[in-house]
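Asker: What shape does this take:
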Amino acid sequence: MLHILFLLSLLLSTSHASVNDFCVADLKGPDGPSGYPCKPPAKVTTHDFVYAGLAAEGSTSNIINAAVTPAFVAQFPGLNGLGLSAARLDLAPGGVIPLHTHPGASELLIVTEGLVTAGFIASDNSVYVKKLSKGQLFILPQGLLHFQLSYGKSKAVAYAVFSSSNPGLQILDFALFASNFSSSLITQTTFLDPEQVKKLKSVLGGSG
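Answerer: As a prediction, the model looks like this:
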């Protein structure tokens, strides 16, 4: 009998406990390791949990013939603290998302249109590459260099789902050739020809 009374009292006490079901981001606050501060619950509406930004096709009129449209916490505040986000990839014929990493998340790639080659390089330098078509999924582990490119004669569309509301992004080519990283240091650390480094920096806008 005492055992039953104890369970009933525990149930009653926990039923009134405060539960944080969500934490819609207050984007005016600082973005720290645990995310943004929460928007006051009284100001949260259904609209905070809806995002239509991936419906529109991204512009592929650029040097990589591709576009990435993010739905990270900065664009979709309702994701804050929930450990997931998404992005849309549009690739014109020959389009490529260059080698890059997401330091904060693994990525699940879902092809919805066209043909996409995706791959990643493991930490032991093993390479995993797969040609994907509509309806196929490919996993890209957290922090590893990976890429996507269109290999068909028509455009391709894919969606990426990430295991973080802010997965982060660093594109290898841009880090090397669109920054002020010293050309001499790039040459020494990558074994690339100085003239090639100079050419790539002129294309991508780097200095140094």
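Asker: only C-alpha atoms for contact and neighbour calcs from this point on.
Answerer: OK.
Asker: which residue ranges form the helices in the chain?
Answerer: Ranges of helices within the chain are 2-15, 172-177, 183-190, 194-204, based on DSSP state H.
Asker: Quick one: list the elements packing against the first one.
Answerer: With contacts defined as 3 or more CA pairs under 8 Å, 6 or more residues apart in numbering; DSSP states H and E, there are no secondary structure elements packing on helix 2-15.
Asker: And the strands in this protein?
Answerer: Using DSSP state E, the strands of the chain run over 66-71, 85-91, 96-101, 107-113, 116-121, 127-132, 137-140, 146-150, 156-162, 170-171.
Asker: Show me what the last one is packed against.
Answerer: Contact partners of strand 170-171 among helices and strands, from 3+ CA pairs under 8 Å, 6+ apart: strand 96-101.
Asker: before we move on, the earlier item: the strands of the chain into CSV, with extra columns for distance to S15?
Answerer: Shown next, in CSV, are the strands of the chain (distance: least, CA to CA, whole Å):
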stretch, distance to S15
strand 66-71, 35
strand 85-91, 31
strand 96-101, 43
strand 107-113, 37
strand 116-121, 47
strand 127-132, 48
strand 137-140, 39
strand 146-150, 46
strand 156-162, 33
strand 170-171, 45
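Asker: want to put them side by side, so please do this one too:
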Amino acid sequence: MVRIDYAPWGINSLHTHPRATEILTVIEGSLEVGFVTSNPENRHITKIIKKGDVFVFPVGLIHYQRNIGYGNAVAIAALTIFGSKPDINTDLLAKAFQVDKSVVWQLQTKF
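Answerer: All right, here's what the predicted structure looks like:
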């Protein structure tokens, strides 16, 4: 997980995560977010998200975020870590996310 602070009109420029899906949650402000789909379509998907909104960037697709406001914006991003082979130790994940091991087991079963 990472906290991203955006200055007014600040940009997290085009980038990709070849092995992870990104889930972005806006904590303050408003962001324009977008990604480009794969060939042959190469469609640009974009949306304005505000405080409390969540957006998912699919694994491997080029994406970006841009603060569209005059004030600061803050977001929390998380990358998928479940489904690795072999699994990451359940105790380690439970401590890292401050959740019960049963929550980790439940998440791991989805992958």
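Asker: before we move on, back to that, out of the strands of the first structure, nearest to S184 of the first structure?
Answerer: Of all the strands of the first structure, it is strand 170-171 that lies closest to S184 of the first structure, at 20.1 Å by CA to CA.
Asker: so where is that closest one in the second structure?
Answerer: Counting by TM-score structural alignment, strand 170-171 of the first structure lines up with no residues of the second structure.
Asker: ok, now stretch 141-150 of the first structure?
Answerer: By TM-score structural alignment, stretch 141-150 of the first structure lines up with residues 58-67 in the second structure.
Asker: buried ones in that stretch?
Answerer: P58, G60, L61, I62, H63, Y64, Q65, R66, N67 (16 or more other CA atoms under 10 Å).
Asker: Distance check, the residue nearest to the third one when sequence neighbours are not counted against V74 of the second structure.
Answerer: The reference is to L61 of the second structure. Spatially, and ignoring its direct neighbours in sequence, L61 of the second structure is nearest to T16 (5.7 Å; CA to CA, 6 or more residues apart in numbering). When CA to CA, to the nearest Å is the yardstick, T16 of the second structure and V74 of the second structure sit 20 Å from each other.
Asker: picking up where we left off before, deepest of the helices of the first structure, which one?
Answerer: Among these, judged by mean count of other CA atoms under 10 Å, the one packed with the most neighbours on average is helix 172-177 (a mean of 17).
Asker: Who are the packing partners of that one?
Answerer: Using 3+ CA pairs under 8 Å, 6+ apart, helix 172-177 of the first structure sits against strand 96-101, helix 194-204.
Asker: To V116 of the first structure, which of the ones you listed lies closest?
Answerer: Closest approach to V116 of the first structure among these (CA to CA): strand 96-101, 9.4 Å.
Asker: re earlier: give me the neighbour count for the residue opposite the residue nearest to L61 of the second structure in the first structure once aligned.
Answerer: With TM-score structural alignment as the criterion, T16 of the second structure lines up with T101 in the first structure. Counted with other CA atoms under 10 Å, the neighbours of T101 of the first structure add up to 24.
Asker: can you check L91 of the first structure too?
Answerer: Applying other CA under 10 Å, I find that L91 of the first structure has 31 neighbouring residues.
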